[in-house]
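[1] prediction below, plus the sequence it came from.
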Amino acid sequence: MKRQPLRLAIIEATRILERAGVASPRTDAELIASHVLGVERSRLPLVPLVDQPVVEAIGQLVHQRAKRVPLQHLTGWAPMGRITVDVGAGVFVPRPETELLLEWGLSVIEGREYPVVVDLCTGSGALALAVAHERPDAVVYAVDIDPQALAWARHNAEARAAAGDTAIRLYSGDIADGSMFAELDGLVDLVLCNPPYVPPSTEVPPEVADFDPPQAVFAQEGGLEVIRYAVAAGARLLKPTGGLAIEHDDTHGTVVPELIAARRVLTDVRCHPDLTGRPRFTTARRG
């Protein structure tokens, strides 16, 4: 059977995805090819020719992606920092911009021995597990209210523990409950939160509208309802000099910093841009 140039398969895949309105057609085409071949994307140039079954397998996934099935649902995983977590139906897919929030959080606990970290609205567990991977000495708590999300988080936590990472402490709970983690009040070094924050009337891409759980995407009060609870929890849980980081909608670049600054114990409030320069997460320190 005659082998075919991988380059041509990727060009065709890019054309199909571009026509379907996929935001990053070339990137997705290459990631699909690397997934099928089982090689890093950066090593694709080292695979000049492929067999027909490989071309067909790439084509099948490309046509699914053209239907706007999330790339992460096709590959079965999503990256966060230096780890990956499994994702699929029933759980929010972590986004690349959240890695900026992770980086800020890791900078807060740098140099602290045995830091205590809380991840609110943990979803797949991506943030909590990425912190535990980078800081084996950390005590990491993670919480979510959604049973399906917790099932994914538990699965991912077990996989990371089997790989040798420190186990996280996973809980079912509502961050609106002011008594949640009460035993940690004033003892936490870092609180991270990637909550549902999209205003309900917002039009979102098919990958979000059709596949991400709505309760993990949208929030009442113009997207601020869960963020208000996260701010309150952060102010209560953090120890002096501890850090708080909350991801939010790009329309919240003023209001979220104001919500946080209204808590007098929280200082050094700063809004940070995402990879496209839009306001994406706000941080603060416990005074």
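    Thanks, I have it. Residues are numbered from 1 along each chain as shown.
[2] only C-alpha atoms from now on, for both contacts and neighbour counts.
    Fine.
[3] can you map out the strands along the protein?
    4-5, 49-50, 77-80, 83-86, 116-120, 139-144, 169-172, 188-193, 238-247, 266-273, 279-286 (DSSP state E).
[4] of all the ones you listed, which lies closest to W152?
    For these, proximity to W152 was assessed by Cα to Cα; strand 83-86 is nearest, at 7.4 Å.
[5] check which residues of that closest one are buried.
    T84, V85, D86 (16 or more other Cα atoms under 10 Å).
[6] same thing with stretch 91-109?
    91-94, 97-102, 104-106, 108-109.
[7] picking up where we left off before, is it possible to export the buried residues of strand 83-86 to a markdown table including distance to V140?
    Putting those into a markdown table (distance: Cα to Cα, whole Å) gives the following:
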| residue | distance to V140 |
| --- | --- |
| T84 | 17 |
| V85 | 16 |
| D86 | 19 |
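[8] how much space between the residue most central in space within the chain and D51?
    With distances taken as Cα atoms, centre = their mean, P94 lies nearest the centre of the chain, 2.7 Å away. Going from P94 to D51 by Cα to Cα, to the nearest Å gives 33 Å.
[9] hmm, back to that, give me the nearest residue to the residue nearest to the centre of the chain, chain neighbours excluded.
    A78 (6.5 Å; Cα to Cα, 6 or more residues apart in numbering).
[10] pasting the second one now:
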Amino acid sequence: MRRAVRAAEGILAEAGVPSARHDAEALAAWCLGLPRLEWYRLPAGGADLGPALPGGTADGFLAAYAQAVERRRAREPLQRILGHAVFRHVTVEVVDDVFVPRPETETVAQVAIDEAARLRDDPARAGRPPLVVDLCCGSGVIGVSVDVEVPGTQVVAVDLSPEAVRATTANAARVGSGTQRTLVGDVTDPALLAELDGTVDVVVSNPPYIPPDAVPVDPEVRDHDPDLALYGRGADGLEVPRAVVLAAARLLRPGGLLVMEHAEVQAAAVREAATATGAFVDVRTLPDLTRRDRMVVARRGGAPDGPGPAHGRGRMDP
């Protein structure tokens, strides 16, 4: 098995897969039905592996493994082969026609989670649960993470794609998320969630934001993620993100927080869009996990519901 994994690592590295060793081991574990490949737990001679091997034999494992490695060599995303993705503390199902969640977005979720936790623990709110809206929710990983990590939070998730809404609903049920409501909706619709205007504590979003002429370089994104989840409309790709900003200005209560992912080159334009509404104060650009400027955080103007800024493990520093 070690020889097979080493050979797979070489094949994937030659194909340009950036995480060849990790993916080779993940695919081997998947073929064995294990959550991960922990070498120190495997018997030295492989004597006890028979029941776990596809077909019950080493040849069966090698055949299944070769097929999985070939799919990854062709740059099919690892998450789509495995059928799931790990995001923060949850494991969600990955299905066709829905955007695959990326680790960089975990930082966006962190800021929303910290704000929801602060509000939940604020005695001035007299036990009112935080209300979080996840716009352009995709597979639902942000809203689900908020619900799981800040129990009692009320989460409303919205996406234009019915497939994404179904995926979010299934993933919420999968992890036991009990307070999430998911619906199909267009963030560019000025009447979206009108019944919540002025009452939302956090609006968080990872919207489509790629310009039409900026085709992604990575085959995993370009060839496998749906266009609806990638391209943000308009010449600069910011039509949908600007709609998120306008929706947040309408939905958020005074003192509420907007957290939105964007492309690194869009940081100044997104800050300008938030400032231009006249609704936000303390508009900032923050880095993601790779230290690139890919997130805007802005506070809704007016008397805040409670004291103190939002914090994201120190990432609220300008």
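    Great, that's in hand. Treat the numbers as computed from the prediction; the structure is a model and nothing was measured.
[11] wait, doesn't D144 of structure 1 sit right on D177?
    No - the criterion here is Cα atoms under 8 Å, and D144 of structure 1 misses it with D177 at 11.9 Å.
[12] between the two, which one's more packed in?
    D144 (23 against 11; other Cα atoms under 10 Å).
[13] so what's the aligned residue in structure 2 for that one up against?
    Per TM-score structural alignment, the equivalent position to D144 of structure 1 in structure 2 is D159. Going by Cα atoms under 8 Å, 6 or more residues apart in numbering, D159 of structure 2 touches L135, C136, C137, G138, V165, L183, V184, G185, D186, V187.
[14] with V98 of structure 2 instead?
    Contacts of V98 of structure 2 by Cα under 8 Å, 6+ apart are G138, S139, E163, A164, A167, D225, P226, A229.
[15] skipping adjacent residues, who's closest to A167 of structure 2 in space?
    A167 of structure 2 sits nearest to S139 (Cα to Cα, 6+ apart), 5.4 Å away.
[16] coming back round to it: among the contacts of V98 of structure 2, who's most crowded?
    G138 (31 neighbours).
[17] ok, now which ones touch the closest residue to that one other than its chain neighbours?
    Once flanking residues are discounted, G138 of structure 2 sits nearest to A164: 4.9 Å by Cα to Cα, 6+ apart. Counting by Cα under 8 Å, 6+ apart, A164 of structure 2 touches D97, V98, C137, G138, S139, G140.
[18] which residue in structure 2 aligns with S107 of structure 1?
    In structure 2, S107 of structure 1 lands on D114 (TM-score structural alignment).
[19] cool, and G242 of structure 1?
    So, by TM-score structural alignment, G242 of structure 1 is matched to G256.
[20] likewise L37 of structure 1?
    So, by TM-score structural alignment, L37 of structure 1 is matched to L32.
[21] could you report the neighbour count for its match?
    20.
[22] what's the burial count for A173 of structure 2?
    13.
[23] the closest residue to Q148 of structure 1 other than its chain neighbours: what's it in contact with?
    Of all residues not flanking Q148 of structure 1 in the chain, G90 sits nearest, at 5.8 Å (Cα to Cα, 6+ apart). G90 of structure 1 is in contact with Q148, A149, F211, D212, P213, counting by Cα under 8 Å, 6+ apart.
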